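Visitor: the following comprises the amino acid sequence and a computationally predicted model.
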Amino acid sequence: MRFMVLIKADANSEAGVMPSEQLLAEMGRFNEELVNAGVMQAGEGLHPSSKGARVRFSGKERQVIDGPFAETKELIAGFWIWKCASLDEAIAWLKRCPNPMLGESEVEIRQVFEAEDFGAELTPELRAQEDQLRTRVEEQLRQQDA
């Protein structure tokens, strides 16, 4: 199972306050543990919402809303993608994580849908398309790293 681990923003992350050297070192050690255990598949911090935008969909209409966004507690400051056997395993890993913010913080764990979760609606043709797209993305990433 894959899980997205969402680090919630706070006033400091939204103000662009960068983590301390100590926190970066602690997170680096934690990320190394995740990688060594085969858990971490991706992970990044995000710029403040003031540097972002949202696109609101209403039928065929699209409305662009520039950041910053008001509800800081609903914003994401960073994320990981983890591969774990269960939600309980993901929770156990997260409990070992250094606090990602200066004060109180909250981190959300959500399971990522896999192809088999979609049942018969994901036809063989749609599954083939999905597999082909994943292969192309992996090839592009390999080319970027070369």
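Guide: Sure, I can see it. Computed from a predicted model, the values in this text were never measured in an experiment. Numbers count the residues shown, from 1 in each chain.

Visitor: going forward, measure contacts between C-alpha atoms and count neighbours the same way
Guide: Fine.

Visitor: which helix or strand contains Ala42?
Guide: strand 40-45 (DSSP states H and E).

Visitor: elements contacting the helix or strand following that strand?
Guide: Stepping forward along the backbone from strand 40-45, the first helix or strand reached (DSSP H and E) is strand 53-58. In this structure, strand 53-58 makes packing contacts with strand 61-66, judged by 3 or more C-alpha pairs under 8 Å, 6 or more residues apart in numbering; DSSP states H and E.

Visitor: so which bits of the strand it packs on are buried?
Guide: Along strand 61-66, not one residue counts as buried under the neighbour rule (16 or more other C-alpha atoms under 10 Å).

Visitor: below is an additional structure, to be compared with the one above:
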Amino acid sequence: MRVMVFVKATEDSEAGLMPPRETREMLEAMGKFNDELIKAGVLLAGDGLKPSSEGKRVAFDGPSRTVIDGPFAETRELVAGYWLWEVKDMAEAVEWVKRCPNPMFGPSEIEIRPLYEAADFGELLEPEFGKEIEKIRKNERL
């Protein structure tokens, strides 16, 4: 089972605040945690995200596209970082998150969401399209 693990943003992360000493300690702790994920074969990808002030959104309405510049409202709904993990089930993902060092300087939250797999679509998915999805997932050429 693949899951996306979101580190939720805080006012500090959105402001780009990184006190030097605490940042080094946090990065070292997170590096050790990531090493554990790698050794366990869980970590597929992951990274931190810059504040939403450096981002853009594209709003869709039929054929219309509107570009919206950051920063975005509702900090608690934003993502400051992510991991992509391969775990046996949601319980394993929760156990890994519980072992994670606090990713922020104060109260923080991590969200875990399962990814759709081709099998989730059952008969709705043509076999050839399912093969194409797997190739994309594995970064193979179509």
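Guide: Received, thanks. The shown structure was predicted, so the numbers you read here are calculated from the model rather than taken from an experiment.

Visitor: just to revisit the earlier point, now the strand holding Ala42 of structure 1 on structure 2. Mean distance?
Guide: After superposition onto structure 2, strand 40-45 of structure 1 lies on average 0.6 Å away from the residues it aligns with, using mean C-alpha distance after the TM-score superposition for structure 1.

Visitor: mind giving me the packing neighbours of that strand?
Guide: Based on contacts counted as 3+ C-alpha pairs under 8 Å, 6+ apart, the elements that strand 40-45 of structure 1 packs against are helix 21-36, strand 76-83.

Visitor: what about 6 Å?
Guide: Using 3 or more C-alpha pairs under 6 Å, 6 or more residues apart in numbering; DSSP states H and E as the contact definition, the elements that strand 40-45 of structure 1 packs against are strand 76-83.

Visitor: nearest residue to the aligned residue in structure 2 for Arg56 of structure 1 other than its sequence neighbours?
Guide: The criterion is TM-score structural alignment: under it, Arg56 of structure 1 has Ala59 as its aligned partner in structure 2. For Ala59 of structure 2, the nearest residue in space outside its immediate sequence neighbours is Thr66; the separation is 5.0 Å by C-alpha to C-alpha, 6 or more residues apart in numbering.

Visitor: now Val55 of structure 1
Guide: If you skip the residues right next to it in sequence, Val55 of structure 1 has Val64 as its closest partner in space, 4.5 Å away by C-alpha to C-alpha, 6+ apart.

Visitor: and stretch 90-102 of structure 2, what's buried?
Guide: Counting neighbours by 16+ other C-alpha under 10 Å, one finds that the buried residues in stretch 90-102 of structure 2 are 93-94, 96-97, 102.

Visitor: run through who's touching it.
Guide: Identification of contacts with stretch 90-102 of structure 2 by C-alpha atoms under 6 Å, 6 or more residues apart in numbering yields no residue at all.

Visitor: which bit of structure 1 covers that stretch?
Guide: Aligned by TM-score structural alignment, stretch 90-102 of structure 2 corresponds to residues 87-99 of structure 1.

Visitor: on that earlier part again, and the buried residues of stretch 90-102 of structure 2, which is closest to Ile110 of structure 2?
Guide: Proximity of the buried residues of stretch 90-102 of structure 2 to Ile110 of structure 2 was ranked by C-alpha to C-alpha; the top entry is Val97 with 7.5 Å.
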